[in-house]
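J.: Below is the sequence, then the predicted model.
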Amino acid sequence: MPEIRATQGKGNSKAYPYLLDVQSDIIDELHTRMVIPLFPVSRLVNNPVKRLTPTLNVEGNDYLVMTHEMASIRLSQIGDEVMDVRSHRQTIKNALDFIFDGF
């Protein structure tokens, strides 16, 4: 996971206005990317599992990294990069480790 980017989704989703692109750039021949949706903390109803859903600040607002909702989407559904989140790489990797390996 050398690069991680927060991007805008090209849809009109108010629930998930941003996507976290977590796929390695070494796999560039695919027409899809693995992404994790970001959910606005302001719309939170239940307390999430903190290790699974860490918080990131994007453009001045806090969002939960919805690791358990990770999916593959077409490149055409990914908008412009809004933030380089490499500084949060370990936190995001910990959430991925937690969902796949339980630690």
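T.: Happy to help now that I have it.
J.: okay, CA-based contacts and neighbour counts for the rest of this
T.: Fine.
J.: Just give me the residue right at the centre of this structure.
T.: Leu20 (2.7 Å; Cα atoms, centre = their mean).
J.: pretty sure that residue contacts Thr7?
T.: Yes - counting by Cα atoms under 8 Å, Thr7 is a contact partner of Leu20 at 6.3 Å.
J.: in stretch 86-93, what counts as buried?
T.: 89, 91-92 (16 or more other Cα atoms under 10 Å).
J.: Check it against this one:
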Amino acid sequence: MKRFDVCPASGPGVVGGGRLVVLLQHEHLSQLSNVVVAPLFAQGELEAIDRLRPVVVVDAHPYVVAVDLLAALPARQIGSPVANLESARYDLINALDFLFAGF
């Protein structure tokens, strides 16, 4: 799995019991048993917040990335990638910076 891959996730610790997540952890850390992810919510299901919850498009559908709901999930709970959000890299990194550094 690569950074910014969008994958289905299920099991304990997953918001709503199962949903798409975006991997935010760099692939150089793939030897770790957990992966840092942020859940995706269908637009309208969760409010987008400027800089903190960017809107992305996956398979022609808009989703809100809830960076403020980060989780570390066991890698075994993460399914195969269905998309990659490298094109939203700036917005995702900006959201992480805003969450942790306030700017």
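T.: Structure's in. What do you need? None of these values were measured; they are calculated from a predicted model.
J.: Pick out whichever of the buried residues of stretch 86-93 of the first structure sits closest to Ala15 of the first structure.
T.: Distance to Ala15 of the first structure, by Cα to Cα, is smallest for Ile92 among the buried residues of stretch 86-93 of the first structure, at 19.9 Å.
J.: The residue nearest to the centre of the first structure -> the second structure?
T.: Correspondence of Leu20 of the first structure to the second structure, assessed by TM-score structural alignment: Val22.
J.: What distance do you get for the residue lying farthest from the centre of the first structure to Tyr18 of the first structure?
T.: Within the first structure, the residue lying farthest from the chain centre (Cα atoms, centre = their mean) is Glu29, at 21.1 Å. Going from Glu29 of the first structure to Tyr18 of the first structure by Cα to Cα, to the nearest Å gives 24 Å.
J.: likewise Glu69 of the first structure?
T.: Distance from Glu69 of the first structure to Tyr18 of the first structure, counting by Cα to Cα: 13 Å.
J.: Would you mind listing the residues touching both of these two?
T.: Pro37 (Cα atoms under 8 Å, 6 or more residues apart in numbering).
J.: More neighbours: which of the two?
T.: A count of neighbours by other Cα atoms under 10 Å puts Tyr18 above the other of Glu69 of the first structure and Tyr18, at 29 against 10.
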